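K.L.:
Compute the structure for the input listed below.
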Amino acid sequence: MEIRAALAADQSEIEAVAAGAFEEETDGRIVRLLRALADSGALRVSLVAVAEGEIVGHVALSCSWVDARERLVDVLVLSPLSVRPDSQRAGIGTALIAAALAEAERLGAPAVFLEGGWDYYGSRGFSAATPLGFTAPSSRIPLPAFQVARLSAYEAWMTGAFVYCDAFWAHDAVGLRDPLLAQVEAHSGHAG
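P.N.:
As a prediction, the model looks like this:
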């Protein structure tokens, strides 16, 4: 497997991988979010995992901010992370996360945020963000799901409210909605 920067010619394959991974239609919410991130200029990094000549995974890093007391801090968001369903549980997501964090470090980002499974991302460089001084942008994000990876450019004063770029709000890609939120909270024992 090879991880490389996405090319414009990869877009339809990336969208197919994302739709499959999120069990959505080919023009579903996640695909529309990917397009909006690119169209708005918020997309900073787009990486693909290629195996046997086919794209089997994708990860995006886009710009957002932390509203710190001193000033706004430019940070990145790792979302979405997509692995083709027939290629899941083979280490592709882990490799894409590692490559994305390395790119974020290379770009000088102080932190990378995401919403996701605490069991999965916690062993891949992320920690619960709230205990580290960050405020989630929505009460619909279960607390353990709001996560951050602090990188070498991070400084102790860079805490505060996390603010998504417009594309996440415009495509309702922040937090969970009921009934899924209620199910997650009941299953995990964690309320947002």
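
K.L.:
can we go C-alpha only for contacts and neighbour counts from here?
P.N.:
OK.

K.L.:
all strands for the protein, in order.
P.N.:
2-5, 43-51, 54-68, 72-83, 111-115, 127-128, 134-135, 146-150, 160-163 (DSSP state E).

K.L.:
Is it possible to get TSV of those that adds mean neighbour count and distance to Leu34?
P.N.:
TSV is the format used below for the strands of the chain (neighbours: other C-alpha atoms under 10 Å; distance: least, C-alpha to C-alpha, whole Å):
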stretch	mean neighbour count	distance to Leu34
strand 2-5	14	15
strand 43-51	20	8
strand 54-68	22	8
strand 72-83	23	8
strand 111-115	24	15
strand 127-128	20	25
strand 134-135	20	25
strand 146-150	24	20
strand 160-163	20	18
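
K.L.:
want to throw those strands into JSON lines with distance to Asp178?
P.N.:
Below are the strands of the chain laid out as JSON lines (distance: least, C-alpha to C-alpha, whole Å):
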{"stretch": "strand 2-5", "distance to Asp178": "36"}
{"stretch": "strand 43-51", "distance to Asp178": "28"}
{"stretch": "strand 54-68", "distance to Asp178": "25"}
{"stretch": "strand 72-83", "distance to Asp178": "20"}
{"stretch": "strand 111-115", "distance to Asp178": "16"}
{"stretch": "strand 127-128", "distance to Asp178": "22"}
{"stretch": "strand 134-135", "distance to Asp178": "21"}
{"stretch": "strand 146-150", "distance to Asp178": "17"}
{"stretch": "strand 160-163", "distance to Asp178": "22"}
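
K.L.:
Out of these, which gets nearest to Phe22?
P.N.:
Shortest distance between Phe22 and the strands of the chain, using C-alpha to C-alpha, is found for strand 72-83: 7.5 Å.

K.L.:
Pull the residues that contact the closest one.
P.N.:
17-18, 21-22, 30, 34, 56-67, 92-93, 96, 100, 104, 109-114, 158 (C-alpha atoms under 8 Å, 6 or more residues apart in numbering).

K.L.:
Report the distance from that strand to the chain centre.
P.N.:
In this view, strand 72-83 has its centroid 4 Å away from the chain centroid, taken as C-alpha atoms, centre = their mean, to the nearest Å.

K.L.:
now do stretch 26-41
P.N.:
That offset, for stretch 26-41, works out to 13 Å (C-alpha atoms, centre = their mean).

K.L.:
quick one more, to check against the first:
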Amino acid sequence: MDLREERRSDRQAVRDVHLQAFGDHGPVVADLADTLRDTITSEGGLSLVAEHDGQVVGNVMFTRSLLDAERRLVDVQVLSPLGVLPEFHRRGIGSALVRRGLEVLAERKVPLVFLEGDPGFYSRLGFEPAGGLGFRKPSLRIPDGAFQVIRFPAHEPWMTGTLVYAEAFWRHDSVGLRTA
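P.N.:
Have a look, this model is predicted:
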């Protein structure tokens, strides 16, 4: 399994990963990934793929958002989406993608990475419930346990406050859970 940064030529393969990985919700996630990709720069954000025998089988994206802290706005990253082709589940691919992405972001001196996700999965990768650490979620539709953060050495104690998602998450209605 090779982990590497996404290339321009991977666009359709990454879209296919999310279409398959997220079932009925796949088109929304694939569209979100397409929009988020356009916000990634060499200094801000990251898109990694997992490749197996020349085929892209997984993808994770980290993109810029803001933390509205008392002193000032702080650039942070949001992990979303993370997708792996269903036939490659339970092989550690998603975990490997996340771990590699977190290594890169820590090296870039990113202070915080947030996500909405399964605490059982992400706690194994170092994420903690964000609410008890002084962070407020950007929407009440996000379950408390799903709102998680990982703090890196660049984090300072004053860096608490409300996460403000990038506009793309709102445009694609990809914040929290909708009822019905």
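
K.L.:
Mind checking the TM-score on these two?
P.N.:
Here the superposed chains carry a TM-score of 0.95, computed using TM-score structural alignment, normalised by the length of structure 2; 178 aligned residues with a C-alpha RMSD of 1.4 Å.

K.L.:
before we move on, the earlier item: ok, which of the strands of structure 1 comes nearest His171 of structure 1?
P.N.:
The nearest among those, by C-alpha to C-alpha, is strand 72-83 at 12.6 Å.

K.L.:
mean distance, that closest one to its aligned residues in structure 2?
P.N.:
Overlaying structure 2 shows strand 72-83 of structure 1 at a mean distance of 0.3 Å from the equivalent residues (mean C-alpha distance after the TM-score superposition for structure 1).

K.L.:
what's the matching range in structure 2 for that strand?
P.N.:
The aligned range for strand 72-83 of structure 1 in structure 2 is 73-84, by TM-score structural alignment.

K.L.:
what about the lengthiest helix in structure 2, how far off from structure 1?
P.N.:
The residue-count maximum for a helix in structure 2 (DSSP state H) belongs to helix 93-107. Comparison of helix 93-107 of structure 2 with structure 1 after fitting gives an average deviation of 0.7 Å (mean C-alpha distance after the TM-score superposition for structure 1).

K.L.:
Grab the nearest non-local neighbour of the spatially most central residue of structure 2.
P.N.:
The residue lying closest to the centre of structure 2 (C-alpha atoms, centre = their mean) is Leu79, at 1.2 Å. Distances taken as C-alpha to C-alpha, 6 or more residues apart in numbering place Phe62 nearest to Leu79 of structure 2, at 4.5 Å, with adjacent residues excluded.

K.L.:
May I ask you to confirm that that neighbour is in contact with Gly45?
P.N.:
Yes - with contact defined as C-alpha atoms under 8 Å, Phe62 of structure 2 reaches Gly45; the gap is 5.1 Å.

K.L.:
burial of Pro143 of structure 2, as a residue count?
P.N.:
Neighbourhood size, Pro143 of structure 2 [other C-alpha atoms under 10 Å]: 13.

K.L.:
how many other residues sit next to the residue lying closest to it once chain neighbours are set aside?
P.N.:
Closest residue to Pro143 of structure 2 apart from its sequence neighbours, by C-alpha to C-alpha, 6+ apart: Gly176 at 7.2 Å. Neighbour count for Gly176 of structure 2, taken as other C-alpha under 10 Å: 18.

K.L.:
what residues does stretch 160-172 of structure 2 touch?
P.N.:
Here stretch 160-172 of structure 2 makes contact (C-alpha under 8 Å, 6+ apart) with 28, 31-32, 35-36, 64-70, 133-138, 175.

K.L.:
try 6 Å this time
P.N.:
65-69, 134-138 (C-alpha atoms under 6 Å, 6 or more residues apart in numbering).

K.L.:
Can you give me the end-to-end span of it?
P.N.:
26 Å (C-alpha to C-alpha, to the nearest Å).

K.L.:
so how far is it off the chain centroid?
P.N.:
12 Å.

K.L.:
Spatially, and excluding backbone neighbours, which residue is closest to Gly117 of structure 2.
P.N.:
Excluding the flanking residues, the one nearest Gly117 of structure 2 by C-alpha to C-alpha, 6+ apart is Ala146, at 4.8 Å.

K.L.:
so the one you found makes contact with Glu116?
P.N.:
Yes - with contact defined as C-alpha atoms under 6 Å, Ala146 of structure 2 counts as touching Glu116 (4.9 Å).

K.L.:
Let me know how buried Leu133 of structure 2 is, in neighbour terms.
P.N.:
Neighbour tally, Leu133 of structure 2, other C-alpha under 10 Å: 13.

K.L.:
ok, now how distant is it from Ile150 of structure 2?
P.N.:
10 Å.

K.L.:
quick one: common contacting residues for the two?
P.N.:
In contact with both Leu133 of structure 2 and Ile150: no residue, using C-alpha under 6 Å, 6+ apart.

K.L.:
list the contacts for the residue nearest to Leu79 of structure 2?
P.N.:
Neighbouring residues of Phe62 of structure 2 by C-alpha under 6 Å, 6+ apart: 45-46, 77-79.

K.L.:
hmm, try it at 7 Å
P.N.:
With contact taken as C-alpha atoms under 7 Å, 6 or more residues apart in numbering, Phe62 of structure 2 is in contact with 45-47, 77-80.
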